[in-house]
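Chemist: pasting the sequence and the predicted model now:
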Amino acid sequence: MDPEHAKPVEILLVEDSPGDVELTREALADSKLLNRLYVVEDGEEALDFLRRKGRFAHAVRPDVVLLDLNLPRRDGREVLEEIKGDPELKAIPVVVLTTSRADEDILRTYQLHANCYITKPVDLNQFFAVVKSVENFWFSVVKLPPKNGDAL
């Protein structure tokens, strides 16, 4: 196995829909890449996880964040703005994965420096295909930033 891929890819999924969490988990479980999926259900938990606060004090730094926009407590737009405004977190790629097709959501998330915007398909097979394409692109094609974010 390639040494670069010997370590699991750490993925933070910020999603409040149990069905979408399970579908994402199933799609990633079928992966050829070793990965670990961490799930939080709202924006507050996402920021606590990323900042290692409270019950997430020992959380890993994710290699990528899969972020839904429509979340309880603190929505995905606010979470994205916090991540990209924080010098310690801004290098972590954020993939917006949401049901919204609204042009204003797409524009706003890119203005907030999302790395990409993907609309969740309703069809089960298409959903699996989207998760697989995200996985393939972000973990096989793209070179991710180092964990400390500051190494040059």
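Modeler: Cool, got the structure. Numbering: from 1, shown residues only.
Chemist: going by C-alpha atoms from here, please, whenever you check contacts or count neighbours.
Modeler: Noted.
Chemist: helices of this protein, residue ranges please.
Modeler: In the chain, the helices defined using DSSP state H lie at 18-29, 43-51, 76-85, 103-111, 124-136.
Chemist: I'd like to check the angle between the third one and helix 43-51, please.
Modeler: By that I understand helix 76-85. Put simply, helix 76-85 runs at 20 degrees to helix 43-51, going by axes from the mean of the first three to the mean of the last three C-alpha atoms, to 10 degrees.
Chemist: this is the comparison structure:
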Amino acid sequence: MVDDQASRPIEILLVEDSPSDANLTIKGFLNARIANNLHWVEDGESAMNYLREQGEFANALRPDLILLDLNLPGMDGREVLTEIKSDPNLKSIPVIVITTSNDEQDILRSYHLSANCYVTKPIDVFQFIQVLQLIKDFWLIAVTLPRN
């Protein structure tokens, strides 16, 4: 890990409407023992309010990494991804699409919308924990994240 990354926790925004998946993700990152602050919102509107520091999120810290589910109520993950990547102030934040969909059109569209990677959630809990470990190993240890 680069020294400036070690100086403060990594800010992660989890956009996930399933409380069970969100809790599993939160526990997975807690067990990873990497200094991070994981913030969870349940829908696309809340995600955009968080990212734009609006309303209840007026004091939110800019995330270093976003974990985004595609199938959200209201504003779905595709719309959130479109807004993030078209906003000059947000587009440098890496977005990992993590979803149950393995539909080729969802995969292609996510990459066309500039997702940084696309991960299909495994059904098995132990495989899901392994996926979180891989995300941690790559995105929180190997990669130098932008810090703006």
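Modeler: Here it is on my side, so go on. In this text, all values refer to a predicted model and were calculated from it rather than measured experimentally.
Chemist: drop the TM-score for these two in here.
Modeler: After superposition, the two chains reach a TM-score (TM-score structural alignment, normalised by the length of the second structure) of 0.96; 147 aligned residues with a C-alpha RMSD of 1.2 Å.
Chemist: output the helices of the first structure in JSON lines; the columns should cover mean neighbour count and distance to M1 of the first structure.
Modeler: Formatted as JSON lines, these follow (neighbours: other C-alpha atoms under 10 Å; distance: least, C-alpha to C-alpha, whole Å):
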{"stretch": "helix 18-29", "mean neighbour count": "15", "distance to M1 of the first structure": "18"}
{"stretch": "helix 43-51", "mean neighbour count": "21", "distance to M1 of the first structure": "29"}
{"stretch": "helix 76-85", "mean neighbour count": "20", "distance to M1 of the first structure": "33"}
{"stretch": "helix 103-111", "mean neighbour count": "14", "distance to M1 of the first structure": "36"}
{"stretch": "helix 124-136", "mean neighbour count": "16", "distance to M1 of the first structure": "17"}
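Chemist: out of those helices, the one nearest L144 of the first structure is which?
Modeler: Nearest to L144 of the first structure among those is helix 124-136 (12.4 Å), distances taken as C-alpha to C-alpha.
Chemist: packing partners for that closest one?
Modeler: Packing partners of helix 124-136 of the first structure (3 or more C-alpha pairs under 8 Å, 6 or more residues apart in numbering; DSSP states H and E): helix 18-29.
Chemist: thinking again about what came up before, I'd like to know which of the helices of the first structure lies nearest to P145 of the first structure.
Modeler: Among the helices of the first structure, if distance is taken as C-alpha to C-alpha, the winner is helix 76-85, at 14.3 Å.
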